[in-house]
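**Q** no sequence on hand, only this structure:
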C-alpha cells in the first residue's frame, strides 16, 4: 500500500457524508430497534419492509447507480457510511447484496434493464454465488440476500437475470441476513452478458471492501456499549470499569477498532477514486475488519457478564452478524492469501 493517500482519495468525512449518516441512523433507530430485530429469530419480521421503505425514501438503493439511470451517482464512500450504520444496529437489509454487490455488477456491464428498478428501490437483486466466494463460480443452490426479485446467475463467463425462481429461506446463524435455497426450474432467464467475469469480480471486490465498513459498525457498537456498561456496573463497592485489567482490555480494543476504521475507510476511498490500490486496500480491510468485529463482540458478551448472555440484550445480534460477516465474502485467511499474492509474498506451505 502507498505510504500516503493520493490527492483524489478522500479519507475525511465531509458534510454530505455526515448528513447522510445521521439520516440513515434516524431511519434505523425508528424502524429497527433491537427488540424488533430479535423477532426475526421467532419467525416475526416487522422490520425489513419498513426499513427498506425508509431507505427508498432516502434514495439509498440508487447511491451507486449513475444519474442517467435514475440513481444518485454517489460513491463507495457514501455507501460505506450506510453499511456502517447498518452494522451498528445489526439491522436486516438487502442493501449490501442488492444495492452494492448486484448493482456494481450491473453498472460494470452497462445494464439498462434491471438497474433502473434497483435504483428506484422497486426491485432487489442478489448474485447467486457461493457465500464465501472471492471470485465468481457456478451458481449456488443457496444464496445470500434472498428472497430477491432478480437473481444474477453466472454460468461460465455468462450472466443471466432470473425472475420467478422459488426461494425458500433456511435457518442460519444470522437471521438478519437470510440464506435461501433456490429452485431455478421454470424461472424466466434473460442473458445479460456473455462475458461478465470481470464485472462479477468487480462486484465481489467492492462488496468485500464495503462489508468491512459494516464490520467496523458492528465493532464500534460493541466497544461503545461495553464502555458505557462498565461505567455504570458496580461490584464490591466500586465501578467495574475502574479496574486496571479491564481498562487495558478496553484500550487494546479501542486501538483495534480505530485501526479497522482506518483500513475500511481507505478501502472505500480507493474504490470511490478507482485507485489502483483498491484491490490491495480491500484485501487489507477485509482480512482485518472481520476479525476485529468478532473480537469486539466476543468482548462485549463477556464483559457484560450474565447480561450479555441474555436473549433480550442485543449483544447476541451483533456477535451473530460479526461471525456471519467474517465468512460472507471470503474469510480473513482467504483475503490474506489474496493480499500475499498482490504483494508477491510466498503462499502458505502445503
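**A** Happy to help now that I have it. Computed from a prediction, not measured in an experiment: that's the story for all the values here.

**Q** please count neighbours and contacts with C-alpha atoms only from this point.
**A** Will do.

**Q** need the contact list for residue 195.
**A** By Cα atoms under 8 Å, 6 or more residues apart in numbering, residue 195 lies in contact with 157-159.

**Q** go again with 6 Å.
**A** 157-158 (Cα atoms under 6 Å, 6 or more residues apart in numbering).

**Q** wait, is residue 13 part of a strand?
**A** No: assessed with DSSP: H, G, I helix; E, B strand; the rest coil, residue 13 is coil; it does not lie in a strand.

**Q** could you measure from the residue nearest the centre of the chain over to residue 265?
**A** Geometric centre of the chain, nearest residue: residue 211, 3.2 Å, by Cα atoms, centre = their mean. Distance, residue 211 to residue 265, using Cα to Cα, to the nearest Å: 11 Å.

**Q** which of the three states applies to the residue nearest to the centre of the chain?
**A** Secondary structure state of residue 211, per three-state DSSP, is helix.

**Q** how about the strands in this structure?
**A** Along the chain, the segments classed as strands by DSSP state E run 125-127, 142-144, 150-155, 158-163, 166-170, 179-183, 188-193, 234-235, 238-239.

**Q** take this one as well and set it beside the first:
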C-alpha cells in the first residue's frame, strides 16, 4: 500500500547555510563569466562555450565533483548541492554541457555500480577534463506483440567481438553529442539491453550537429560504425540504471528551469518598475501586477516541486536500490518535470510580453530564455508523457475504459473530478461507468434508467421526472413528449438531437435518434 505522506526529512527541503554560500559564489561567478553577451559570443564557436570558464568552474569552485564521492575524486556532497549549481547555471543561461556531463553521465556511472568504470571516468569528470553524455536512454523497445513492427528508429545494437564489444546504429538528438569525449550508450544485445561506455573517434563514429531551437544546448546525431565499447554494470541492472539516470536528469533540469524562471521574473519586475507610461511605472497597473503575481505563485510551486525531486535524488544516490527514496524519485521527478516546465514557459512568455516591443527583438536576451524553455519542455519527454507516467506510478486507472472515481483521469475516455464529464465524443457505455452524479456539462443528469449509447433514451422519449431532465428547457423533436416540467422555447432547440447553450450539444455530447 502506498503511503499517503512521503518519508522525506522536511529539513532536506530547506537550503542550508553552505548551500546559500555556494549560491552566492556561483551567482557572482556566472554574472562575471556568463552574461547574455558572453552566451551570444560563444554560440558561434566550435564547442559552443568558453572552455577556460568551464575549467575554472571545475577547478576553482568544484561544481563538477559536487555529487561525486570522494573515493572517485569528487567533493563528496550530494545532489542537493549540485541542484544549487544547476539552478544558478539555468538562471545565467550557461551554455556548457553541465547537464549531460555532471547530471546524466556521472550519475549513470554511479548507478551502474561498476567501480572500474567509476575509477576510470569520474575523476576526469570531477576535474573538468572529460565531458560526457548519454545516448539511447529513451530508445523504444524492440518488436513485441503489441508493436510487431518494432521501433520506428533503428537504435543502437552491440555485437561481441572477441573479448570486447562494438556498437552499430545511431542515436539522435544526443545532448552535446558532437563534442562529448565519452558517450554512455544503452544498446540492444541478443540477451537484452545493456549499458556501454564508448569514447568515439572519427574512424568509428560519425557525429552530425542538429539544428535545434535552443542553440545554447547543442544536440547531435551520433552514428556508430563498429565503435569499440566497454560493458558497464550488469545486464539485469541496465534498465534500472537507465530509469534512475533519466529521473536524476529530470530533477536536474527542473532545478535549471527554476533558475531560468527566477531570472525571467526578476528581470520583468525590474523593467516594470523602470518603464513609465501615462506618467507612472507600468508595474503600478493592476493588470501587470496580476500577471506578475501569477508568475510568482507558479514559481513558488516550481521551487517546491524541484526541492522535493532534489531531496529524493540526493536520498537515492546515498541509499540502496530498495530504499524508500528509490520509489519516491520517479514520482517526484515526473511531478517536477511537469510543474517546472510549465512555470518556465509561463515566466518566459511574460518576460517577452511585459517588455513590450523590445522583448520581441533579437538583441534582447528574452528570446534566448524562451528557446531554452521550449527546448527543455521535451528534453526528457513531454508533459503529457510525464502526467501519464505519474498517473501509473500513483495507481490511477488509465486507458480507454476508465471507471469513474474521485479524480480519476482517462486517456481517451472522459476525465472526471467527482464523476466523469463528457468530453469530445466520450460515451457512457463503452466502459466508462458513471454512478450517481455523472454530468455532461450542465445538461442531462443520470437519474434512474437513463442510458447513453446511440442516443439518450428513456422509454420512447425523455419525460421530465424519471428520464434525463433538461437544463433550462428542452424542445420536443419527433416523438419526445413535453410532459410536466419540460418547457420549450427558452433557449434550447431540437433537431435530430437537442442542441443547447446549457443543455447537451449534438455532435459533441451524446446524440439521439428521433427523440431527445
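**A** That came through, no problem. Just so we're clear, the structure is a prediction, and the values are computed from it rather than from any experiment.

**Q** out of the strands of the first structure, which gets nearest to residue 253 of the first structure?
**A** Evaluated with Cα to Cα, those place strand 238-239 nearest to residue 253 of the first structure, the distance being 19.4 Å.

**Q** give me the buried positions along stretch 43-53 of the second structure.
**A** Using 16 or more other Cα atoms under 10 Å as the test for burial, stretch 43-53 of the second structure gives 43, 47-50, 53.

**Q** which among the residues you listed gets closest to residue 281 of the second structure?
**A** Closest approach to residue 281 of the second structure among the buried residues of stretch 43-53 of the second structure (Cα to Cα): residue 43, at 35.3 Å.

**Q** I'd like the distance between that closest one and residue 133 of the second structure.
**A** Distance from residue 43 of the second structure to residue 133 of the second structure, counting by Cα to Cα: 19 Å.

**Q** just residue 249 of the second structure next, same as before
**A** Residue 249 of the second structure is 11 Å from residue 133 of the second structure, by Cα to Cα.

**Q** pretty sure residue 263 of the second structure contacts residue 90?
**A** No: counting by Cα atoms under 6 Å, residue 263 of the second structure stays clear of residue 90, with 8.7 Å between them.

**Q** in the second structure, which spans are helices?
**A** 17-33, 36-43, 51-56, 79-91, 98, 106-112, 115-126, 238-274, 286-318, 324-353, 366-377, 383-393 (DSSP state H).

**Q** mind putting those helices in a markdown table, distance to residue 220 of the second structure included?
**A** Formatted as a markdown table, those follow (distance: least, Cα to Cα, whole Å):
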| stretch | distance to residue 220 of the second structure |
| --- | --- |
| helix 17-33 | 26 |
| helix 36-43 | 15 |
| helix 51-56 | 19 |
| helix 79-91 | 21 |
| helix 98 | 16 |
| helix 106-112 | 20 |
| helix 115-126 | 21 |
| helix 238-274 | 18 |
| helix 286-318 | 28 |
| helix 324-353 | 23 |
| helix 366-377 | 14 |
| helix 383-393 | 23 |
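
**Q** out of those helices, nearest to residue 213 of the second structure?
**A** Comparing those by Cα to Cα, helix 366-377 comes nearest, at 5.9 Å.

**Q** what is the burial count for the residue lying closest to residue 278 of the first structure once chain neighbours are set aside?
**A** Excluding the flanking residues, the one nearest residue 278 of the first structure by Cα to Cα, 6 or more residues apart in numbering is residue 270, at 4.9 Å. Residue crowding around residue 270 of the first structure was assessed by other Cα atoms under 10 Å; the count is 26.

**Q** could you find the counterpart of residue 270 of the first structure in the second structure?
**A** By TM-score structural alignment, residue 270 of the first structure lines up with residue 312 in the second structure.

**Q** I'd guessed that match sits against residue 330; true?
**A** No: in this structure, residue 312 of the second structure is not within contact of residue 330 by Cα under 6 Å, at 8.8 Å.

**Q** so the aligned residue in the second structure for residue 202 of the first structure versus residue 70 of the second structure, what's the distance?
**A** The equivalent of residue 202 of the first structure in the second structure is residue 244 (alignment by TM-score structural alignment). To residue 70 of the second structure, residue 244 of the second structure is 21 Å away according to Cα to Cα.

**Q** what's the answer for residue 372 of the second structure, then?
**A** From residue 372 of the second structure over to residue 70 of the second structure (counting by Cα to Cα), the distance is 33 Å.

**Q** over to residue 125 of the second structure?
**A** Distance, residue 125 of the second structure to residue 70 of the second structure, by Cα to Cα: 13 Å.

**Q** re the thing from before, neighbour count: residue 263 and residue 90 of the second structure, which is higher?
**A** Taking other Cα under 10 Å, residue 263 of the second structure and residue 90 do not tie; residue 90 has more neighbours (25 against 21).

**Q** contact partners for that one?
**A** Going by Cα under 6 Å, 6+ apart, residue 90 of the second structure touches 256, 259-260.

**Q** repeat for residue 1 of the first structure
**A** No contacts exist for residue 1 of the first structure under Cα under 6 Å, 6+ apart.

**Q** likewise residue 297 of the first structure?
**A** Counting by Cα under 6 Å, 6+ apart, residue 297 of the first structure makes contact with 222, 319.

**Q** for the one 4 residues further on, same thing?
**A** Taking Cα under 6 Å, 6+ apart as the criterion, residue 301 of the first structure is in contact with 308, 315.

**Q** give me the number of residues near residue 111 of the first structure?
**A** Neighbours of residue 111 of the first structure (other Cα under 10 Å): 15.

**Q** same thing with the one 5 residues further on?
**A** The criterion is other Cα under 10 Å. On that basis, residue 116 of the first structure has 20 neighbouring residues.

**Q** that one -> the second structure?
**A** Under TM-score structural alignment, residue 116 of the first structure pairs with residue 123 in the second structure.
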